[in-house]
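Trainee: predicted model and sequence below, questions to follow.
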Amino acid sequence: MADPIHERDATGKALDLVAEAAAPYLESLTTRPVSDPGAEESLGELGGPLPEHGDGTLAGVSRLLRTGTRAATHSAGPRFFHFVVGGATPAALAGDWIASLLDQNPGNWAASPFGTQAETVVLGWLKDLFGLPESYGGVLTTSATSANFTALSAARFWWAERHGVDVTVDGLAGLPPMPVFSSGYVHVSTRKALQMLGLGRDTVRRFARDDAGRVDLPALDRALAETDGPAVIVANAGEVNTGDFDPIDEMAELAERHGAWLHVDGAFGLFAALSSRARHLVDGIERADSVISDGHKWLNVPYESGFAFVRDAALLGRAFGAWDAPYLPGDGDDHVNYQFLGPDSSRRARALPIWATLRAYGREGYRAMVERHLDLAAHLGRLVEEAPDLELLAPVRLCVVCFRYRRPGIEDLDALNTRLGAELLADGRVFAGTTVYRGMTALRPAIVNWRTTEADVELLVSIVREIGSRLTA
């Protein structure tokens, strides 16, 4: 095979192959292991030298489907509890296929009015869903990390401007370090964003009052008072080990008192706003200068999806726009051009799966899903407390349950749980890795997948206890 122009008629047949494989694969997710211990053997089918003459459309697609459905980690299923990973709702998956079919570039209005308008609509819907003011500016990103990068870029512009510098034009040279303060809950994605912004990964000062990382507000207050010039505060809505929250409202008070920028990293915790039972955890969110969240977590849309919101809508354009390229939209263009509001120029129409799922299930559907997951996390917490060989390490606050395995006569519980975590992932029936919480090695399964049921969390407990019982110190 050679030039794809000779295979124009194969497109429909290739898509038929994917569609025919999709239904049985998706149906299998409710029962199949998350990973197949023998899957790595299939990975070799991806390799080999670059073909001089290709296999052709149908042969190439068939091979990828065959290898992928065997070798992929089946993280879209209901028993992938590792990290914080959602699935893709039926509507979101179909919306993602539509995004690939139409292949839009909503970087600017001229390239895709349809993609641009879809992004504008879903940003408005998301602000409504989370209780953010309609006036906030926003942009869709690839992930929570890129959303943190986007929002903190706006914060960096704001901070530099208060030092009399247009950092977009002139850079950071000659400026002092930008003060960034947080609790012990600050996530690595925030630190990575600061690293990419040239502000330093390890410059965040953490104010924690205990070894769990809960914020020390009086110490933070004193540090802000002693800081020369403006600072940035990072509040964390949903800590990865336990699902705990910083007190956003109280941190907003400090930000207003000291003239600081308040950024809220709500990668998954922002979805607490959807439930009347958990809404108090994000009290004060509407007072933040910037807020981010992640779509491929609790929104359950396919990768890659994140969103960043900024109180001063003009700051995104000032941080990312004004390229002065004659072939791009410039001054006088009244349309929104998202390539000037975030780091991506050419951009996938990532609004389409979000539009599809929000249109399909609405506020009430997502409220019901979030509250069902809250119930499942509470149920898992009770199962842990009732089991004589399990220990709950933190209260269940949202969708993450932090616990460890223990057995009489074994003193080194960290080594035991490290081995258990490795065995659990190798076993593959359920997926939940380890973390270190308050100096203890622990499991921290997260429940955000729309498919997950009570039977799935009960299976997790059963398998953890089964594997643990056959391990020795």
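Mentor: Sure thing, it's come through.
Trainee: CA atoms for contacts and neighbours, from now on please.
Mentor: Noted.
Trainee: list the buried residues of stretch 447-460.
Mentor: 447, 448, 449, 450, 451, 452, 453, 456, 457, 460 (16 or more other Cα atoms under 10 Å).
Trainee: next, the one to line up against it:
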Amino acid sequence: MTDADMAPLDLAYHQATEYLAGLARRPVGATANAEQLLKMFGGPLPSGPQPATETIGLLGRAVAEGGIPAASGPRYFGYVTGGTLPVAIAADWLVAAWDQTASLYNLSPAIAVAEHVAGQWVLELLGLPEGASVGFPTGCTMAHLTSLAAARHQLLARAGWDVERDGLPGAPRVHIVAGAQHHMTIDLAARYLGFGSGGIHNVPVDGRGRMRPDALAGTLATLDGPVIVCAQVGDVNSGAVDPVGEICDIARRHDAWVHVDGAFGLWAAASPRLRPLVTGIEKADSWALDAHKWLNVPYDCGIVVVAHPEAHRAAMLNERAGYLPAGTPGERDAIEWVPDFSRRARSLPVWAALRTLGRAGVAELVERCCDLTARFAERLAGVPGVELLNEVVLNQVMVRFGDDDTATREVVARVQESGVCWFGGTVWQGRAAMRVSVVNWRTTEEDVDRSVDVIRNAVLAVLPAG
């Protein structure tokens, strides 16, 4: 490579490290509008080559002029997005530089082995079955799709139907059962797989958003044929955890497959203190979670775990094209476990994060976020006009202001406009609320306290005195 080739890489490295070093000082929300950004990025396609450093410089300008929020900073609490551990960013840079297709062992042996090791570490860390298969899809949506595809294969094979060959027309109907507050990604997976989202049987939940076992038993008693039960570990609003062990016991009596949506909450299993919240998760048949949330690795990286490897493999790769080598014992081919083929080595930052943090480091990260969430709840409870809407179970807390939808939304808007911190709005049991999600390794007690002060000032400005 020439000096000219290296120049944009050097500039990008400088811009990236400068951005990361200044995250705590940046306005948390984006400030540029669509018109400004279109003017910056748009215009006609250049008629000829442009200097690469000019292109990279334009990206840096977009950051400097408020084109992206500081979503990986310590006071971004709007979504369950996580941050990025430095070692995971570094590994991700290498992933891009190495430019490996992480689909087959013979395309990148080192990455294939590192991915296998990362998968085994995930099983060990979360207490999932030792013989389970693991894949690294783009996120939890595709982890759900992979899990439900494996369930579809196994359940219909029991009925004598080859769904990979013959499709769904004419097949026995597969019922999907989920809590009434299941995440929308379950619906997406059901749509993609041909089940349709409209036929999902929604089981009533309790006041915290947890599936009721008695209601599940009643629902299952009305169904004939194959059934997939989707449990949830970590409600996206309240953080509530379904009683997964009890759900598995009930489902077993109906020969149902149990899938666990653990997008962020399943990481609680890594903590000795929080592990009791997920008692019985090892009884399930499949699990889906995100690494780019609580493990704090870059997007896009989900994790799928299936307790039945043959069903998992059959759902993903039934036959190989002639140009693909047959699998060799001891050599793991990633295409057997995920839907995508030409895929980046997204598992390498997971390997790097787990090796660097170790078991104790992951537990500390999860527990610290939960403790900071509890601090949010405790301090906000002392602010007049603030109503806490949920018991803090993990890293989620919801609040409402003045018991009024309009006031609540106005407070949220003022907080977002402050630039100090960023929270998102939500709707809980028909009422507007503000959601707090703490899932970033950078967040400190000082960040919590500073954010609470901003919320208090917004409440004082919106709600009438007295």
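Mentor: Perfect, I can see it now. It should be emphasised that the depicted structure is a prediction, and the values quoted were computed from it without experimental measurement.
Trainee: of the buried residues of stretch 447-460 of the first structure, which pair is most distant in space?
Mentor: Maximum pairwise distance in these, criterion Cα to Cα, is 16.6 Å, between 450 and 460.
Trainee: once you drop chain neighbours, what's closest to the most centrally placed residue in the second structure?
Mentor: Centroid-nearest residue in the second structure: residue 290, 3.6 Å away (criterion: Cα atoms, centre = their mean). Leaving aside its sequence neighbours, residue 290 of the second structure sits nearest to residue 302 (Cα to Cα, 6 or more residues apart in numbering; 4.2 Å).
Trainee: what does residue 290 of the first structure give?
Mentor: residue 310 (4.3 Å).
Trainee: tell me how many other residues crowd that neighbour.
Mentor: 25 (other Cα atoms under 10 Å).
Trainee: quick one: the helices in the stretch 351-473 of the first structure?
Mentor: Along the stretch 351-473 of the first structure, the stretches classed as helices by DSSP state H, counting those that start in this stretch are 351-386, 413-427, 454-469.
Trainee: which of those sits closest to residue 329 of the first structure?
Mentor: Smallest distance to residue 329 of the first structure across the helices of the stretch 351-473 of the first structure (Cα to Cα): 21.2 Å, for helix 351-386.
Trainee: residue 223 of the first structure maps to what in the second structure?
Mentor: By TM-score structural alignment, residue 223 of the first structure lines up with residue 219 in the second structure.
Trainee: name the element that match belongs to?
Mentor: helix 213-220 (DSSP states H and E).
Trainee: list the helices and strands the following helix or strand past that helix packs on?
Mentor: Remark: after helix 213-220 of the second structure, the chain's next helix or strand is strand 227-232, criterion DSSP H and E. Strand 227-232 of the second structure sits against helix 140-158, strand 175-179, helix 244-252, strand 257-261, with contacts defined as 3 or more Cα pairs under 8 Å, 6 or more residues apart in numbering; DSSP states H and E.
Trainee: how about these in JSON lines, adding distance to residue 387 of the second structure?
Mentor: Below are these laid out as JSON lines (distance: least, Cα to Cα, whole Å):
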{"stretch": "helix 140-158", "distance to residue 387 of the second structure": "31"}
{"stretch": "strand 175-179", "distance to residue 387 of the second structure": "26"}
{"stretch": "helix 244-252", "distance to residue 387 of the second structure": "29"}
{"stretch": "strand 257-261", "distance to residue 387 of the second structure": "29"}
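Trainee: most tightly surrounded among these?
Mentor: strand 257-261 (a mean of 27; mean count of other Cα atoms under 10 Å).
Trainee: next helix or strand past that one?
Mentor: Following strand 257-261 of the second structure in sequence, per DSSP H and E, is strand 286-290.
Trainee: the residue nearest to residue 290 of the first structure against residue 135, yeah?
Mentor: No. The pair residue 310 of the first structure / residue 135 is not scored as a contact, 9.1 Å apart, by Cα atoms under 8 Å.
Trainee: ok, now which ones touch residue 448 of the second structure?
Mentor: 75, 372, 375, 376 (Cα atoms under 8 Å, 6 or more residues apart in numbering).
Trainee: and the alignment partner in the first structure of the last one, what does it touch?
Mentor: Residue-level alignment of residue 376 of the second structure against the first structure, with TM-score structural alignment as criterion, gives residue 380. Residue 380 of the first structure is in contact with 401, 457, 458, 461, counting by Cα under 8 Å, 6+ apart.
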